[in-house]
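> Generate coordinates for the sequence data below:
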Amino acid sequence: MSRFVPVSTPARLAATSLALLAVGCSSVDLGPRYDPPPVRAPQPLPPAPAPLPPIATPQPIPPAQPVPQPLPPIGTPAPLPPPPLQTPVDPTASPNPQAHLVTLTTRLDGASVMPPARSNATGQLDALYDSNTRLLRWKTSWSALSGPITAVQFHGPAEYGQTGPVTMVWPAPFGPTYEGRATLTPQQAVDLLDGRWYVNVFTAPYPSGELRGQLRVVH
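Okay, here's the model as predicted:
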């Protein structure tokens, strides 16, 4: 008595597929003109790329070492920088080309006369003295005099409020202004620059002087 062995469903499906494939292949007529395409052989694989060079690992840069500087010995002062160059000074050169010129001035009024004159007249004198040549030049103006001028004189040496001898008489004529010049003696120049000269203006109503002014240096 034969024994039935059950066949699994997947096995039966595989057997059925093989049978159908065999039947289909036997029914295909290739014919004498059938020229199947050539079989392409597999191409060899390209060579593997060369390995990359190893990446350099950055190395830490050692810190810069300070260069030691020699120190000066203890107690030795540091050297001073050289002094700046100075232009030699010429002792004969004058720092101011007009240093030899001296300016003087005075205001004329009756109150300065000795004794004082009761006059409303006024005047002004400005002078320039050259110490190189001892030349004195001056310019004077006056107004409101009580009468015509009879004389004008320089006096000295004398301080303010004092009287002194006549040192120079101005030549006439006299108008509302007057300009003059004269070369002084060395002593006269000393007295003038010391402020011991004064000018006196005389008129007929004031024979002792109607105007007076003490010269003083202003520059």
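
> only C-alpha atoms for contact and neighbour calcs from this point on.
Will do.

> doesn't residue 200 make contact with residue 155?
Yes - the pair residue 155 and residue 200 passes the contact test of CA atoms under 8 Å, sitting 7.5 Å apart.

> who has more neighbours, these two?
When residue 155 and residue 200 are compared for neighbours, residue 200 comes out ahead with 24 against 20, by other CA atoms under 10 Å.

> Here is the second sequence; please produce its structure so I can put it next to the first one:
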Amino acid sequence: MTTSILLVDDHAVVRTGLKLLINDIENMEVVGEASEGDEAIKMVEQLKPKVVLMDLSMPHGKDGLSATVEIKKRWPEVQILILTMHDDEEYLFRVIQAGASGCILKSALHNELIHAITVVAEGSAYLYPTATKKLMEDYLDKLQSGANVDTYSLLSEREKEVLTLIAKGFSNKEIAEKLIISVKTVENHKARIMEKLKLKTRPELVEYALKKGLLGYGI
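Model (predicted):
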């Protein structure tokens, strides 16, 4: 299945370079381009792309963060990968709060960009290595300070879907069919969920889901 991608960047030369790179990859296709946020929203409505590669800073029109919030509100199934030159913790948290599926630096190598697009297209989260390190450091700081950290917030939207389906008793194969992903991807999601939640067995996952009210009722 081909991954459809919308490019959003205020520089035409950047969009041209990205389009040439992405269209050269098997099973990836750039289906549209936009130069600012409002145009991007209209293009998403028309094209319903699988992934939006969104520039963070666009001086003319709606910026990338505002557009991301609007797109995720109206089309939550669309995955958004933020493209930015800012390796800054403040920007990172704003990107996550806006609902983006990931963030990658403009200085990243081509193969890293393609990998990031693949990851978010599957419904997982992608953060560039230094961003992951910063998030983990912040998480550990909160633990050490005794702050109440909600581990559920560490899960990506796809991981939350997988957790709910596991708790409802679906097998890995059934989950894969429902989410249109491979069984191996389901297994990888499950492994990451258990690692993030510090759980070791399926019953523990079910109990956790019940406590979070993911099945419609809690205990």
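
> Please work out the TM-score for the two chains.
TM-score of the superposed chains, computed with TM-score structural alignment, normalised by the length of the first structure, equals 0.18; 63 aligned residues with a CA RMSD of 5.0 Å.

> Would you map the strands across the second structure?
3-8, 28-34, 51-55, 79-84, 102-105, 126-127 (DSSP state E).

> possible to save these as JSON lines with mean neighbour count and distance to residue 118 of the second structure?
Formatted as JSON lines, the strands of the second structure follow (neighbours: other CA atoms under 10 Å; distance: least, CA to CA, whole Å):
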{"stretch": "strand 3-8", "mean neighbour count": "24", "distance to residue 118 of the second structure": "8"}
{"stretch": "strand 28-34", "mean neighbour count": "20", "distance to residue 118 of the second structure": "9"}
{"stretch": "strand 51-55", "mean neighbour count": "27", "distance to residue 118 of the second structure": "9"}
{"stretch": "strand 79-84", "mean neighbour count": "26", "distance to residue 118 of the second structure": "10"}
{"stretch": "strand 102-105", "mean neighbour count": "24", "distance to residue 118 of the second structure": "11"}
{"stretch": "strand 126-127", "mean neighbour count": "22", "distance to residue 118 of the second structure": "9"}
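
> Reformat these as CSV; add distance to residue 117 of the second structure.
Formatted as CSV, the strands of the second structure follow (distance: least, CA to CA, whole Å):
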stretch, distance to residue 117 of the second structure
strand 3-8, 9
strand 28-34, 9
strand 51-55, 7
strand 79-84, 7
strand 102-105, 9
strand 126-127, 8
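
> Show the contacting residues for residue 166 of the second structure.
By CA atoms under 8 Å, 6 or more residues apart in numbering, the contact set of residue 166 of the second structure is 172, 175, 202, 205, 206.

> Could you measure from the second one over to residue 137 of the second structure?
Looking back up the chat, that one is residue 175 of the second structure. 33 Å (CA to CA, to the nearest Å).

> The two: which is more packed in?
Legend: neighbour count by other CA under 10 Å for residue 175 of the second structure and residue 137, higher for residue 175 (21 against 12).
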